[in-house]
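Chemist: sequence and predicted structure, then a few things I'm wondering about:
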Amino acid sequence: MEITHSIFDFTPTQKTFVTIGTFDGVHIGHQKIIKKLVDDAKSANMKSVLLTFFPHPRMVLQKEVSIQLINTIKERTKYLEQLGLDYLIIHPFSKEFSRLTALDFVRDILVNQLNTSKLIIGYDHHFGKNREGNIEQLTEYSHLYDFDVEEIPAQDINDVSVSSTKIRKALLGGKLKTANKYLGYNFPLAGKVVNGKQLGSKIGFPTANIAIIENYKLIPKTGVYVIKSKINNELFFGMMNIGNRPTVDGKDQTIEVHFFDFNQNIYDQEISVNLLYFVRDEQKFESINDLKNQLKIDKETSISFLKSYANY
C-alpha cells in the first residue's frame, strides 16, 4: 500500500475505484466496504484508493468539543494497510477544505484529482459543505461526470447496526467484548513506558506505566483488563489497570501493565497492548495489603481467562 499525505500529491495514471470516510476504528462495517472496494478494483484491473482525513473533521469544526477516537492515525493506518488497498490518501482536513460544495468536491476531487471510475460508499454517507452531499446527489453527479456509485447497506450483528459511536460507548461502558466483536480485533492502547512511583514493585506486582501522547485517543472505562502485547517480537500477556489509584493517591489517571513471566527493561520503549477481557471496575481498598490480595485474585482471574484464549 502506498501512502500519500495530500489529495493534491496523488497523480493516478489510470482510472481508480475510490471510497471515502474517516473510518475511525476500521470496524467490521468499514472492513466490508473496503473489501468490496479492493475486490471490485482487482476484478476491473484498476487501483483501489481510500481517502481519509486527519485531523478528524470534528477536531477542526467543533474545537470546543472534546473528541475521543478509537484509533490514533498511526493505528488507523496500520489496520487499513492490512486490508489490501493499493493507495491510502490521508488528507489534512481544514476549514477551507470543509467549504467545498458537494459539486466542487465531486468535480475537483473525485473526478479531476482522483480520476474516479467507481465510488463505493457506506450507508448514509454525507460529504461537502455542511454535509449537503448525499447518495441522491452523488448518483446525479455520477451521470454528469461518468463514474459509477455503489452504496453498501448497514452492516448488522444481531440486528444492532455497527458504528464507531456504538463502539466508543461500549468501551467507555466497560463492554469490551461487544467493542472487540464490532471492531473485528482487540482494542489497542499504545504509548511510551515511563517511570512510575514503583509501588507495584514494592508489593510484588511491578508495572509498566504507559503514557499516551495523543490526547484524542479514547481511554476505556477505568478498571482491570487482561491484555497481550508483542515486545521485541515476543508475545506477552498480563493485566492492566486504568484509573486514578484511589487506594494510593486518587489523583491523575494512569495506565499500568503488569506482565506475567516478564523480566525486561522497557523504559522509554514504545509498546502497544491489546485489551482482551474486562476483569472488574476500579475500587478503593482499605489498605495496601487489601489491594495486594485483590491483585492476586485479579491475576488468577486473568490466567483463568487466558487458559481458554487461543494464543496463550
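Modeler: Received, thanks.

Chemist: all contacts plus neighbour counts: C-alpha atoms, from now on.
Modeler: OK.

Chemist: hmm, who's touching the helix or strand containing K230?
Modeler: Per DSSP states H and E, K230 falls inside strand 223-231. Outside strand 223-231, the residues that touch it by C-alpha atoms under 8 Å, 6 or more residues apart in numbering are 235-243, 271-283, 298, 302.

Chemist: which of those fall in helices?
Modeler: Taking DSSP state H as the definition of helices, the contacts of strand 223-231 contribute D298, S302.

Chemist: pull out the buried residues from the strand holding K230.
Modeler: Under the neighbour-count criterion of 16 or more other C-alpha atoms under 10 Å, strand 223-231 has G223, V224, Y225, V226, I227, K228, S229 buried.

Chemist: same question, stretch 185-194
Modeler: Residues of stretch 185-194 classed as buried by neighbour count (16+ other C-alpha under 10 Å): Y185, N186, F187, P188, L189, A190, G191, K192, V193.

Chemist: cool, and stretch 39-53?
Modeler: Under 16+ other C-alpha under 10 Å, the buried positions of stretch 39-53 are D40, A41, M46, K47, S48, V49, L50, L51, T52, F53.

Chemist: ends of that stretch, what's the gap?
Modeler: Stretch 39-53 stretches 23 Å from its first residue to its last (C-alpha to C-alpha, to the nearest Å).

Chemist: contacts for it next, please.
Modeler: 14-23, 37-38, 85-93.

Chemist: strands of the stretch 1-150 of the chain, start to end?
Modeler: Taking DSSP state E, counting those that start in this stretch as the test, the strands found in the stretch 1-150 of the chain are 2-4, 16-20, 47-53, 87-91, 116-121, 148-151.

Chemist: other SSEs contacting the first one?
Modeler: Contacting strand 2-4 under the criterion 3 or more C-alpha pairs under 8 Å, 6 or more residues apart in numbering; DSSP states H and E are the following elements: strand 87-91.

Chemist: ok, second structure coming up, stack it against the first:
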Amino acid sequence: MELIRGIHNIKAWHRGCVLSIGNFDGVHLGHQAVLRGLVERARRLNVPACVMVFEPQPQELFARGEAPPRLTRLREKYARLAELGIDRLLCVRFTPEFAAQSPDEFIRGLLVDRLGVRFLVVGDDFRFGRNRGGDFNLLTQAGHVFDFEVVSTQSWRMENRRVSSTLIRRALAEDRLNDAARMLGRPFSLCGRVAHGAKLGRTIGFPTANVALKRRVIPVAGVYAVELKRGERRYPGVANIGHKPTVNGTKALLEVHLFDFAGDLYGEQVEVELCHKLRNEQKFASFALLKEQIQRDAASARQWFGLAVSEPNGM
C-alpha cells in the first residue's frame, strides 16, 4: 500500500480513485465493513481504493488534552488498512490553516482537482471546512456537480451489532477485554519498538522488554497477562502498562516480562496483545514490596496461561 504523506505529495498520477475519509481509529469491524465495500467499488471502477486520515486527529487539535486516547497509532493503522486491500493511504497534516479553509476549497481543491474522486464514503456526521461548515449534504450536492457518488458509511453497518471506537475505549476502560476484542475483530494490542530502560527488573530477576508507546494518552493501564508477537511466534508473559509510580516514572511505558524466553529484542518493532487484566497499577511503599507483587503477578499470569509456576529467569 502506498503512503502519501501530505497534500503536497499528491502527484498527477494519483488522480482518479474511490475514497473514504475518517479517523479509522482501531480499524474495527465497522470500519472493516466500510473498507471492504470501498475496495469492491474500486475494483468495479478499475481505480485505486484510497483512505484519507488526518494527523493529528481533529479532536487532538481542537480538544488537546481532552481528546480521547487512540486505539491505534498511524503505523498500526497503516498495517491494518493494507491487510484489507486498500491501495493508498493519504495522511493529511491537520493544522489550524487546513481547518480554516472553506468547504468549497476542500471539495474543489482536494477532492476534485487533486484526487479526482469517483466515489466517496463518509459518515453522516462528517463535518469539514471553516467553522465545520461542510457536511454530508454539501458533499452530495457537489457530487451531482462534479460527477462523483457520495455514500454514507451506514450502507455497510454491521448487522445486529453497534460498533464504534468510543464503545471500544469504554470497554477497555472497564476492563472488558473480550468485548473490545469482539468489536475489533482481534485482541487489543499495543505496538512499539523495544528500547533500553533502567534495567531495574534485572536486579530482581524479572528483566523486561521496554516498549516506548509514544502516545499522548493510553487507553489502558495496569498489569496484564499478555502475548508478544514476534514474526509467526507468540510468547506469553506479564506486562505493566503505565507510569511506574513506585520509581517516580513520568512517561507512559509498556514493560513486558516474557516467560521462559532467551533472546535479544532490543531495537525490534513488536506487538503485544492484552489477554487478561490482573490488577490496576499502584504505587508501593518500597522496591521490596514491588518485587513481591511482581512475583505474584507473574505467577498469576502463568496460571492464566496454564503454565507451570517457576522461579523467575533471564530474558
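Modeler: The structure has been received and is ready for your questions. The model shown is predicted, which means the values in this text are computed figures rather than measured ones.

Chemist: TM-score for this pair?
Modeler: The TM-score (TM-score structural alignment, normalised by the length of structure 1) is 0.84; 300 aligned residues with a C-alpha RMSD of 2.8 Å.

Chemist: need the contact list for P206 of structure 1.
Modeler: The neighbours of P206 of structure 1, taking C-alpha under 8 Å, 6+ apart as the test, are Q198, L199, G200, H258.

Chemist: actually F237 of structure 1, not the one I wrote
Modeler: F237 of structure 1 is in contact with V226, I227, K228, S229, F259, F260, Y312, counting by C-alpha under 8 Å, 6+ apart.

Chemist: which of those residues does structure 2 keep?
Modeler: Among the contacts of F237 of structure 1, the ones still in contact in structure 2 (both residues aligned by TM-score structural alignment, their matches' C-alpha atoms under 8 Å) are V226, I227, K228, F259, F260.

Chemist: show me what the first one aligns to in structure 2.
Modeler: When you say that, I think you mean V226 of structure 1. Aligned by TM-score structural alignment, V226 of structure 1 pairs with V226 of structure 2.

Chemist: please enumerate the helices of the stretch 1-150 of structure 2.
Modeler: With DSSP state H, counting those that start in this stretch as the criterion, the stretch 1-150 of structure 2 has helices at 29-45, 58-62, 74-83, 96-100, 103-104, 136-146.

Chemist: before we move on, back to that, so which of the contacts of strand 223-231 of structure 1 are in strands?
Modeler: Cross-referencing these against strands under DSSP state E gives 235-243, 271-280.

Chemist: and the helices of the stretch 1-150 of structure 2: which comes nearest T208 of structure 2?
Modeler: Minimum separation from T208 of structure 2 across the helices of the stretch 1-150 of structure 2 (C-alpha to C-alpha) falls at helix 74-83, 22.5 Å.

Chemist: roughly how far apart are P236 of structure 2 and R88 of structure 2?
Modeler: Distance, P236 of structure 2 to R88 of structure 2, by C-alpha to C-alpha: 35 Å.

Chemist: H276 of structure 2 too?
Modeler: Distance from H276 of structure 2 to R88 of structure 2, counting by C-alpha to C-alpha: 35 Å.

Chemist: of the two, who's got more company?
Modeler: Legend: neighbour count by other C-alpha atoms under 10 Å for H276 of structure 2 and R88, higher for R88 (21 against 18).

Chemist: surely the more buried one touches H14?
Modeler: No - between R88 of structure 2 and H14 there is no contact under C-alpha atoms under 8 Å: 9.2 Å.

Chemist: circling back: so which of the buried residues of stretch 185-194 of structure 1 sit within strands?
Modeler: P188, L189, A190, G191, K192, V193.

Chemist: can you give me every residue that contacts the second one?
Modeler: Read it as L189 of structure 1. So L189 of structure 1 contacts I212, I219, S272, V273, N274, L275 (C-alpha under 8 Å, 6+ apart).

Chemist: residues near A285 of structure 2, how many?
Modeler: Neighbour count of A285 of structure 2, defined by other C-alpha under 10 Å: 8.

Chemist: wait, isn't it in contact with T246?
Modeler: Yes - with contact taken as C-alpha under 8 Å, A285 of structure 2 and T246 are classed as touching, separated by 7.3 Å.

Chemist: what about stretch 61-74 of structure 1, how long is it end to end?
Modeler: The straight-line separation of the ends of stretch 61-74 of structure 1 (C-alpha to C-alpha) is 22 Å.
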